[in-house]
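Undergrad: Quick one: sequence plus predicted model below, questions after.
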Amino acid sequence: MKKQILDLQTLTMISLFAALIFLSIQFFKIPVGAQFIHFGNALVVVGCLIFGSKLGFLAAAIGLGIFDLLNGYAAEIPIILLEALAVAVVIHFLYEGLFQRKDRLRNILVTAVAAALVKIVLNILKYTLVGTLFGESSLPAAFLLAVAKITGTFGSSLATVIAVPILYPIFQQVRKAHKQRRTVKSRDESTISINKETV
């Protein structure tokens, strides 16, 4: 397994991606009942695919955390981060492990579906537990209420399944182009250094 090194340029790209996650939720959302549909979850998956599950989770934690802090959801941050961590873990074992990071459409689509299902299951579990422990509802009633409550999660999960196979190749090309520019720049600097030493 390749060791991930956090140099300045990598940190910059992760910060930019975190900002993109924040902006996608802050300004591109569709209200659905108490929740809303957004593309933040899709970008979390794309970030994990591009940067790896660890750095992708870091970008997700920053982007999601900033959104929650600025929008009155500070109390939800630990739960949101746990959900993002669960998604990153699934991507780690599925895409990085089972699929060995092979960029086939089937692999990307299966990973997106798995991430979406994890998000749905965790939200249902969260609201079912809340309804059972604090709402004094029976388990079946709390479960049905939880399913009815997460219409926004269903919408965002569908958006994830659709958007990830479209967005990932685009961001992957941007990432590759950035790496190529870094390689060319490094070679040019090495050539200049050699020429100076020769002179």
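TA: The structure has been received and is ready for your questions. Computed from a predicted model, the values in this text were never measured in an experiment. Residues are numbered from 1 along each chain as shown.
Undergrad: Going by C-alpha atoms from here, please, whenever you check contacts or count neighbours.
TA: OK.
Undergrad: Can you show me the strands along this protein?
TA: 29-32, 35-38 (DSSP state E).
Undergrad: The structure to be compared is supplied as follows:
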Amino acid sequence: MKKDFSVQAIVLVALFTALTVIGTTIKIPLPTGAFVHLGNAVLLLAVLLLGYFKGSLAGGLGFFIFDMLNGYATEAPYFILESFIVGAAAYGALLLFKKKPTALWQVVVIGCVTGIAKVAMTQIKNTVMLVIAGADVQAAFVGAAAKLPATLINVSMTVLIVAFLYFPLRKALTATMKRSFV
């Protein structure tokens, strides 16, 4: 298997990294202390357009940079790992459609599968954090579930945004690039 480290690929990873930082910076705070942001949509678009590794790397680096710049340094490594796990779910769903979804409903299915992975990862992370803080497992699980509304809103927004942007972005990338990345 040939490794692709072309200038074009590096520039696209850097572009999607920057877009993830910007998308995560555009946030709507919630009363729980969490916030709704556009970073997850950029991660999913990166995986769909660049492939699993490059897309997940771009999203993970973008979340890492955002966390480091905004006082969430302790969570930064986790979000790199989460980006690869959620990216794997997205890529797995993409494989169902032979890496080329052709209909809106297919993109929505990919978004929903990705959303399920994101919700599961958030629930696990929040449960572990509460257990580390001293709660028993059952109380930690319930407390973590109380924090899920922000994630559910993020997932819903991600599915909508990606459904609207995927086909125009794929067409634009295909028209301007020499080859497809996925």
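TA: On my side now, so go ahead. No experiment lies behind these values; they were computed from the predicted model shown.
Undergrad: hmm, back to that, highest mean neighbour count out of the strands of structure 1?
TA: strand 35-38 (a mean of 20; mean count of other C-alpha atoms under 10 Å).
Undergrad: Show me what that one is packed against.
TA: strand 29-32, helix 151-198 (3 or more C-alpha pairs under 8 Å, 6 or more residues apart in numbering; DSSP states H and E).
Undergrad: Turn these into CSV, columns for distance to residue 8 of structure 1.
TA: Formatted as CSV, those follow (distance: least, C-alpha to C-alpha, whole Å):
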stretch, distance to residue 8 of structure 1
strand 29-32, 32
helix 151-198, 12
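Undergrad: which stretch among these comes nearest residue 48 of structure 1?
TA: helix 151-198 (10.1 Å; C-alpha to C-alpha).
Undergrad: And that closest one, what does it pack against?
TA: Secondary elements touching helix 151-198 of structure 1 (3+ C-alpha pairs under 8 Å, 6+ apart): strand 29-32, strand 35-38, helix 40-51, helix 105-133.
Undergrad: So which of the ones you listed is nearest residue 19 of structure 1?
TA: Comparison of those against residue 19 of structure 1 by C-alpha to C-alpha identifies helix 40-51 as nearest, at 10.6 Å.
Undergrad: Just tell me what residue 39 of structure 2 corresponds to in structure 1.
TA: Counting by TM-score structural alignment, residue 39 of structure 2 lines up with residue 40 in structure 1.
Undergrad: whoops, residue 150 of structure 2 was the one
TA: That one, residue 150 of structure 2, aligns with residue 152 by TM-score structural alignment.
Undergrad: Confirm for me that that match is in contact with residue 41.
TA: No - using C-alpha atoms under 8 Å, residue 152 of structure 1 is not in contact with residue 41; the gap is 11.6 Å.
Undergrad: Which one of those two is surrounded by more residues?
TA: Set residue 152 of structure 1 next to residue 41 and count neighbours by other C-alpha atoms under 10 Å: residue 41 wins out with 29 against 21.
Undergrad: dump the residue contacts of that one.
TA: Each residue near residue 41 of structure 1 by C-alpha atoms under 8 Å, 6 or more residues apart in numbering is listed here: 156, 157, 160.
Undergrad: Quick check: closest non-adjacent residue to the most centrally placed residue in structure 1.
TA: Residue closest to the mean C-alpha point of structure 1, counted by C-alpha atoms, centre = their mean, is residue 44 at 1.0 Å. Spatial nearest neighbour of residue 44 of structure 1, excluding adjacent residues (C-alpha to C-alpha, 6 or more residues apart in numbering): residue 60 at 5.5 Å.
Undergrad: Do I have it right that that neighbour meets residue 19?
TA: No - judged on C-alpha under 8 Å, residue 60 of structure 1 makes no contact with residue 19 at a distance of 9.3 Å.
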